[in-house]
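# I'd like to go over a predicted model; first the sequence, then the structure.
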Amino acid sequence: MKTILLHIHDDLGAESRLQAACDLARAARAHVQCVQVTPMLEILAAGVGDGLGYAPAVAAELHAIDETFRAQVEARFAQEDVAWDWRQMDGDSLPGLLSAAKLADIIVASLPESGRSSAKDPLPIAADLALGGRTPVLAVPQAAKRFAVTGRALVAWDGSHAAGAALRAAVPLLALAEAVDIVTIEEEGGTAFPATDAPEYLARHGIKAQLHVWPRADRPTEALLREAIATLRADWVVMGAFGHSRLRELIFGGVTRALLRTAPVPLLLAH
């Protein structure tokens, strides 16, 4: 991975995203592309009708706010030994980031700690970024202090296309990890899922991985994965985003949605 797209936004997750991008850039000898999206489309839409005359003034104020934050971020980058550049655009955050990510190898976004209740809470767009494009997403908890890419990695494996996409995308980073654990959850009824294809695939890339079949014991998958993360002391997790249809997960819940709310470590997501 040589090009890291960093979502620039003045929120409570800004520092953890920047630190994760820098940690990754140093480990992979990569370049950080900072992308800042000023939400002009929303402002113009709000200005239709009686408020149209206020739209330019509001737009100018938003640009000034973003420029102030840009100066703060550039001062932080001056303390980091990484290559970086800056791209600013007007529009909506999700399509703007997806457009900018066409030639990026990974997107760094945030995992909000809870529901978004104020403008300072990170935008909950990590899953939509993974679903909306072909670039994997590193979703970082907003309280994270660093991204230990060279530490222990955990691969959540269920044999789905989404899990396969995440595993393929993660190969360059898994090659940097000191240890890789592949965790698969017992099927209903206690039947072990045949997951040997995942470690065999990694072995062909020169990556040694240990396979763990986690007993279900009538517990939900997301709880079992959180237990595996704690037990194996994983520093980050590779998982497919929405292995089932998005509609099914919205109705019945889902592992992705649950971990997006409660993951204690960064998640590398792909679909």
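Arrived safely. Residues are numbered from 1 along each chain as shown.
# hey, let's count contacts and neighbours off CA atoms from now on
Noted.
# Ala192 - that's part of a strand, no?
No - looking at Ala192 with DSSP: H, G, I helix; E, B strand; the rest coil, it is coil, so not inside a strand.
# What is the neighbour count of it?
Look at Ala192: counted by other Cα atoms under 10 Å, it has 15 neighbours.
# what about the nearest residue to it once chain neighbours are set aside, distance to Asp11?
In space, and not counting its chain neighbours, Ala192 is closest to Glu186: 4.8 Å by Cα to Cα, 6 or more residues apart in numbering. Distance of Glu186 to Asp11, given as Cα to Cα, to the nearest Å: 39 Å.
# Comparing these two, which residue is more hemmed in?
Using other Cα under 10 Å as the criterion, Glu186 and Asp11 rank with Glu186 on top: 19 against 15.
# wait, doesn't that one sit right on Arg219?
No - counting by Cα atoms under 8 Å, Glu186 sits too far from Arg219 to count as a contact (10.5 Å).
# my read is Gln33 is in a helix, agree?
No - going by three-state DSSP, the assignment for Gln33 is strand, not a helix.
# okay, now the one to match up with it:
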Amino acid sequence: MAYKTILTVLTDLDDVAPVLEAALPFARAEGAFLEVLCLGIDRTQTGYYFAGATTLMHEETMVQAQSLASGIEAAARARLNKTEISWGIDALVTQTVSVAGIVARRARFSDLVMLPKPYGTGCTSDASVVVEAAMFQGQSAAIVLPGGDGKPPGTAPERVVIAWNESAEALSAIRAALPLLKTAKLLNILIIDPQRHAAETADPGAGLSKMLTRHGVEVEISIVAQTLPRVSDVINRHVQDQDADMLVMGAYGHSRFREAILGGATRNMLENATVPVLMAH
């Protein structure tokens, strides 16, 4: 298995350079086709203006969204034209309510989605919608970039931490990450307070360790207590202690009626991550 179709979704001009600089070497190493979707989003909500103004406001905001989509596309094309990999690009204008559907349809037929950090200072409200749509509705694995001074994904992470809690989501992420995990020098399985969720408490992580070892990778298990208020803080500290290049973990929903919104622990993890996070639901 390899990643042959990689999708990235750009909704902000500031994301074009860092996201493409991360995605291009990755796609080159995988021999993959890079699909770039540029979205100009009209973030207004019709109905919140005084009588007679709605149509004019809608036209103005749609023009702004069109300008944004064109600007993102032009910047992306300028960078893509300098590369030898296979790529395609589309620019669309949409309203906020339609973003999830558009992204999900594209993600559904991609092997992997690479996206900018969705939470934190400077991130738009649509960034989290894109991540959630790709994983929950599009059922695609995603690499979420750390942004800022965080580590880029590289082409072959050498040290990978796997956050393991016996869940189906975590196992889905591990299987989606196998092409990368098989090339790593060391996989560290992190288990936090195993008695809370492990059926095999006598030897937590043994089954997963055996599965990964059979792929020819060195595997070690770290069992730690939750010594910090949030699980995400414990994971982030462990990633730093291990000097890891990537984190693999499940994406967990937080909705009684539909699993389409990332839970608080997952959001905290992505907001504070210092390495790329490969996630799947």
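Great, that's in hand. Just so it is clear, the model here is predicted, and its values are computed rather than measured.
# Next up, the contacts around the residue nearest to Ala192 of the first structure.
By Cα atoms under 8 Å, 6 or more residues apart in numbering, the contact list for Glu186 of the first structure reads Ala192, Phe193, Val213, Trp214, Pro215, Arg216.
# cool, and Glu259 of the second structure?
Contacts of Glu259 of the second structure by Cα under 8 Å, 6+ apart are Phe136, Tyr252, Gly253.
# Next, please give the residue ranges for the helices of the second structure.
13-30, 54-80, 99-107, 125-132, 168-181, 206-213, 231-241, 264-272 (DSSP state H).
# Format these as a markdown table; extra columns: distance to Thr155 of the second structure.
Shown next, in a markdown table, are these (distance: least, Cα to Cα, whole Å):
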| stretch | distance to Thr155 of the second structure |
| --- | --- |
| helix 13-30 | 5 |
| helix 54-80 | 18 |
| helix 99-107 | 21 |
| helix 125-132 | 22 |
| helix 168-181 | 9 |
| helix 206-213 | 20 |
| helix 231-241 | 19 |
| helix 264-272 | 21 |
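# Counterpart of Gln19 of the first structure over in the second structure?
Using TM-score structural alignment as the criterion, Gln19 of the first structure maps onto Glu21 of the second structure.
# Near that match, how many other residues are there?
If you count neighbours by other Cα under 10 Å, Glu21 of the second structure ends up with 16.
# again, but for Asp241 of the second structure
Per other Cα under 10 Å, the neighbour tally for Asp241 of the second structure reads 9.
# what's the answer for Ile43 of the first structure, then?
18.
# how much space between it and Ala198 of the first structure?
As judged by Cα to Cα, Ile43 of the first structure and Ala198 of the first structure stand 47 Å apart.
# ditto for Ala209 of the first structure
Distance of Ala209 of the first structure to Ala198 of the first structure, given as Cα to Cα: 9 Å.
# Which neighbours do the two have in common?
Residues touching both Ala209 of the first structure and Ala198 (Cα under 8 Å, 6+ apart): Ile182.
# Pull the contacting residues for the counterpart of Ala30 of the first structure in the second structure.
Aligned against the second structure by TM-score structural alignment, Ala30 of the first structure finds its counterpart in Ala32. Residues in contact with Ala32 of the second structure (Cα under 8 Å, 6+ apart) are Tyr3, Lys4, Thr5, Ile6, Ile85, Ser86.
# about what we covered before: relative to Leu39 of the second structure, which of the helices of the second structure is closest?
helix 54-80 (5.3 Å; Cα to Cα).
# which other residues reach stretch 125-133 of the first structure?
94, 97-98, 109-111, 136-137, 139, 241, 260, 269-271.
# quick one: which of the residues you listed is nearest Glu74 of the first structure?
Using Cα to Cα, the contacts of stretch 125-133 of the first structure come closest to Glu74 of the first structure at Ala109, 18.2 Å.
# what's the nearest residue to the closest one if we skip its chain neighbours?
With sequence-adjacent residues excluded and distances taken as Cα to Cα, 6+ apart, Ala109 of the first structure is closest to Ala139, at 4.9 Å.
# list the contacts for the one you found?
Ala139 of the first structure is in contact with Val108, Ala109, Ser110, Leu111, Ala126, Pro266, Leu267, Leu268, Leu269, counting by Cα under 8 Å, 6+ apart.
# Distance to Lys145 of the first structure added to those residues, as a markdown table?
Listed next are these as a markdown table, based on distance: Cα to Cα, whole Å:
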| residue | distance to Lys145 of the first structure |
| --- | --- |
| Val108 | 14 |
| Ala109 | 14 |
| Ser110 | 13 |
| Leu111 | 13 |
| Ala126 | 19 |
| Pro266 | 11 |
| Leu267 | 14 |
| Leu268 | 17 |
| Leu269 | 20 |
